[in-house]
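In: how does the following fold in three dimensions:
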Amino acid sequence: MHTFIPLKTLSFILGPLLLYSCSSNYHLVKSNRTEYAVTKEVKADSSIIRTYQPYKLKLDSQMNVILGYSENLLEKKMTGGESVLGDFFSDAALAEARKTDPQIDFTMPSTNGGLRNDLPSGAITLANVFQLMPFENELIVFEIKGTEVQSLLDYIARTGGQPVSGLKMKIVAGKPAAVIINGQPFDQTKNYHVLTSDYIAGGADGISCFKKPVASKVLNLKIRDALISYIKETQARGEKISTKLDGRITHD
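Out: You can find the predicted model right below:
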């Protein structure tokens, strides 16, 4: 069945709309789309280079500053349940955060996917640290129940190991076992102070154990700044970064 609208009614509805649409001084009459491939064949624009070159030189001079030195390559490649880079990253975050909150029991400051670049053997520059941690992630301490810690341990075991410090455990058949936190056997009836990032706390990778904490404390410390400070302080002591795998997470 068809419904017909009287012409007078249609004019009454469309009239104001047509009048409004005609009130503009501009009308789109044609639209074209063109793609420009950016390849090696595209020649550099010298005028653009001259514009940004002074800023690039200044930035390079800052980013190429040497913060310290490492005795070995700090790589993200996993061996068992840990990586040299993950161990360094977590140890640095925990050491710097404990200056503000010495009650911290352990940390998982990042997931393996959050470690973006290896750190080289030899000189470590500011640029190296920015490449490793390009994000503005903040460190936060959460006091959570032992049952929530168990959930985090289950996640670490289920994913084959994650960057941690202050924590030792075995992964047996995909489950956490022989867990030691801050030098003591894990007790699910206790509350623990856990250091992590705002990204993980927000539910990254389905982690939900920080959603309802007993308490929380924002340290006003970015992870990148913690890494920079840790490297500088090691250098100031006349030492080099010398992180080695220590079996903090193993597979049985």
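In: from here on, just use CA atoms for contacts and neighbour counts.
Out: OK.
In: in terms of helices and strands, where is residue 8?
Out: helix 7-21 (DSSP states H and E).
In: what's around the residue nearest to residue 106 when sequence neighbours are not counted, how many residues?
Out: Distances taken as CA to CA, 6 or more residues apart in numbering put residue 166 closest to residue 106, at 4.3 Å, once the chain neighbours are dropped. When neighbours are counted by other CA atoms under 10 Å, residue 166 registers 19.
In: and if you look at the one 3 residues further on?
Out: Residues near residue 169, counting by other CA under 10 Å, number 24.
In: can you classify the nearest residue to residue 103 once chain neighbours are set aside as helix, strand or coil?
Out: Nearest-residue entry for residue 103: residue 193, 6.7 Å, with adjacent residues in sequence omitted and distances by CA to CA, 6+ apart. At residue 193 the chain is in strand, as set by DSSP: H, G, I helix; E, B strand; the rest coil.
In: what are the ranges of the helices in the stretch 51-200 of the chain?
Out: Ranges of helices in the stretch 51-200 of the chain, per DSSP state H, counting those that start in this stretch, are 84-97, 126-132, 146-158, 198-201.
In: from these, which stretch is densest packed?
Out: Among the helices of the stretch 51-200 of the chain, ranked by average contacts under mean count of other CA atoms under 10 Å, first place goes to helix 84-97 (a mean of 24).
In: that helix - contacts with which helices or strands?
Out: Secondary-structure packing of helix 84-97 (3 or more CA pairs under 8 Å, 6 or more residues apart in numbering; DSSP states H and E): strand 106-107, helix 223-236.
In: please provide the structure for the following sequence as well, for comparison with the first:
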Amino acid sequence: MQLNIKHFVIFFTLLCFSCNNQNTKITEITGRQLLINDTLKAADSIDEYLIPYKQQINKVLNQPITYNPKTLSKYEGEFNTAIGNLLADIVYEQSNPVFNKRTGKNIDFVLLNNGGIRSIISEGEVTIRTAYEVMPFENKIVVVELSGNKILEMIQHLQKPGKAQPVSRNVEIALNRDLTLNKLLINGKTVDKNKNYFVATSDYLSNGGDGMLFFKEPISTTNLDYLIRNQLIDYFKKVDTIRATIDNRFIKL
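Out: Next up is the predicted model:
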């Protein structure tokens, strides 16, 4: 009799559980917004714990590493800017030895994007913090191998007015007044449609970011595992003064 009662209890429990599961459903979800603002008081114990780390980070970031004689801004030129030229040339100088050591080949030129420059470089001391402000993203440099036809497609994208997209000094682009192409030289030579070219750019752009779809489906891609921000820091540490100017690498006649 005890066994039968035990079986009955188990059966009844399972039956109730099954019925409850079948009839259970969400009828309403409510929530409220919790504002994180100056009305919230900081925990003194946490602040005290973090202060030494914050002081050490600021000490590293505020360390002067070079000098800039003139404030540089990405808004100062139509098709090329001093800051854009500087960054593209830095990427070439820092990337090409790495790429050459790995592949035995050389980068033909560098293409970055105007939108990736997130801050000015102020006149005066340049610190490690400056590099973080200019390039706050974790973008790495990749070298993309493109056909001559893809290079011409790239130039069509760059002909659009409004943004001075940084290119390294290996390139000479001249546009007519109506923005048609007048001259295009890479390393002093006209583009050969039957030749492949190695273009250094950010991993973001190599995936078609900022509308640069010509980078998609390349012949080959080499990731240098080298952050653009780290390239800036390494370069700044090598020079005592930054030299950057608007030049004739990309102009409208």
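In: fetch the TM-score of the aligned pair.
Out: Comparison of the two superposed chains (TM-score structural alignment, normalised by the length of structure 1) gives a TM-score of 0.81, and 230 aligned residues with a CA RMSD of 2.7 Å.
In: for the residue nearest to residue 106 of structure 1, what are its contacts?
Out: Contacts for residue 166 of structure 1 (CA atoms under 8 Å, 6 or more residues apart in numbering) come out as 105, 106, 107, 181, 182, 183.
In: and the furthest pair within those?
Out: Greatest spacing in those, by CA to CA: 107 and 183 (13.4 Å).
In: of these two, which one has the most company?
Out: For residue 107 of structure 1 versus residue 183, neighbours defined as other CA under 10 Å are more numerous around residue 107 (25 against 12).
In: what is the burial count for the residue nearest to residue 103 of structure 1?
Out: Using other CA under 10 Å, residue 193 of structure 1 has 23 other residues around it.
In: how about it, what's its match in structure 2?
Out: Alignment note: residue 193 of structure 1 maps to residue 198 in structure 2; criterion TM-score structural alignment.
In: show me the contacts for the residue nearest the centre of structure 1.
Out: Geometric centre of structure 1, nearest residue: residue 114, 4.6 Å, by CA atoms, centre = their mean. Residue 114 of structure 1 makes contacts with residue 133, as judged by CA under 8 Å, 6+ apart.
In: which position in structure 2 aligns with it?
Out: Per TM-score structural alignment, the equivalent position to residue 114 of structure 1 in structure 2 is residue 116.
In: what distance do you get for that match to residue 14 of structure 2?
Out: Distance, residue 116 of structure 2 to residue 14 of structure 2, by CA to CA, to the nearest Å: 61 Å.
In: what's the spacing between residue 232 of structure 1 and residue 220 of structure 1?
Out: 19 Å.
In: more crowded one of the two?
Out: Neighbours per residue, other CA under 10 Å: of residue 232 of structure 1 and residue 220, the larger number sits with residue 232, 19 against 11.
In: now that one: how far from residue 92 of structure 1?
Out: Counting by CA to CA, the gap from residue 232 of structure 1 to residue 92 of structure 1 is 11 Å.
In: what separates the match of residue 114 of structure 1 from residue 165 of structure 2, distance-wise?
Out: 10 Å.
In: could I get the full set of strands for structure 2?
Out: For structure 2, the strands defined by DSSP state E cover 64-68, 109-110, 124-127, 140-147, 171-175, 181-186, 189-190, 196-202, 220-227, 250-252.
In: so what's the alignment partner in structure 1 of residue 125 of structure 2 closest to, chain neighbours aside?
Out: When structure 1 is aligned by TM-score structural alignment, residue 125 of structure 2 is paired with residue 123. Leaving out its chain neighbours, the residue that sits closest to residue 123 of structure 1 by CA to CA, 6+ apart is residue 69, at 4.5 Å.
In: the one you found maps to what in structure 2?
Out: Structural alignment (TM-score structural alignment) places residue 69 of structure 1 against residue 67 in structure 2.
In: return the residues in contact with that match.
Out: Neighbour list for residue 67 of structure 2: 123, 124, 125, 126, 240, 241, 242 [criterion: CA under 8 Å, 6+ apart].
In: let's go with 10 Å and repeat that
Out: Contact analysis of residue 67 of structure 2 by CA atoms under 10 Å, 6 or more residues apart in numbering lists 122, 123, 124, 125, 126, 127, 236, 239, 240, 241, 242, 243.
In: now swap in residue 197 of structure 2 and tell me
Out: Counted by CA under 10 Å, 6+ apart, residue 197 of structure 2 has contacts 106-109, 143-148, 150-151, 186, 191, 219.
In: before we move on, the earlier item: dump the contacts of residue 67 of structure 2 to JSON lines, plus distance to residue 134 of structure 2 and neighbour count.
Out: Shown next, in JSON lines, are the contacts of residue 67 of structure 2 (distance: CA to CA, whole Å; neighbours: other CA atoms under 10 Å):
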{"residue": "122", "distance to residue 134 of structure 2": "11", "neighbour count": "15"}
{"residue": "123", "distance to residue 134 of structure 2": "14", "neighbour count": "12"}
{"residue": "124", "distance to residue 134 of structure 2": "15", "neighbour count": "14"}
{"residue": "125", "distance to residue 134 of structure 2": "14", "neighbour count": "16"}
{"residue": "126", "distance to residue 134 of structure 2": "11", "neighbour count": "24"}
{"residue": "127", "distance to residue 134 of structure 2": "11", "neighbour count": "21"}
{"residue": "236", "distance to residue 134 of structure 2": "13", "neighbour count": "22"}
{"residue": "239", "distance to residue 134 of structure 2": "18", "neighbour count": "12"}
{"residue": "240", "distance to residue 134 of structure 2": "19", "neighbour count": "12"}
{"residue": "241", "distance to residue 134 of structure 2": "17", "neighbour count": "16"}
{"residue": "242", "distance to residue 134 of structure 2": "15", "neighbour count": "15"}
{"residue": "243", "distance to residue 134 of structure 2": "17", "neighbour count": "13"}
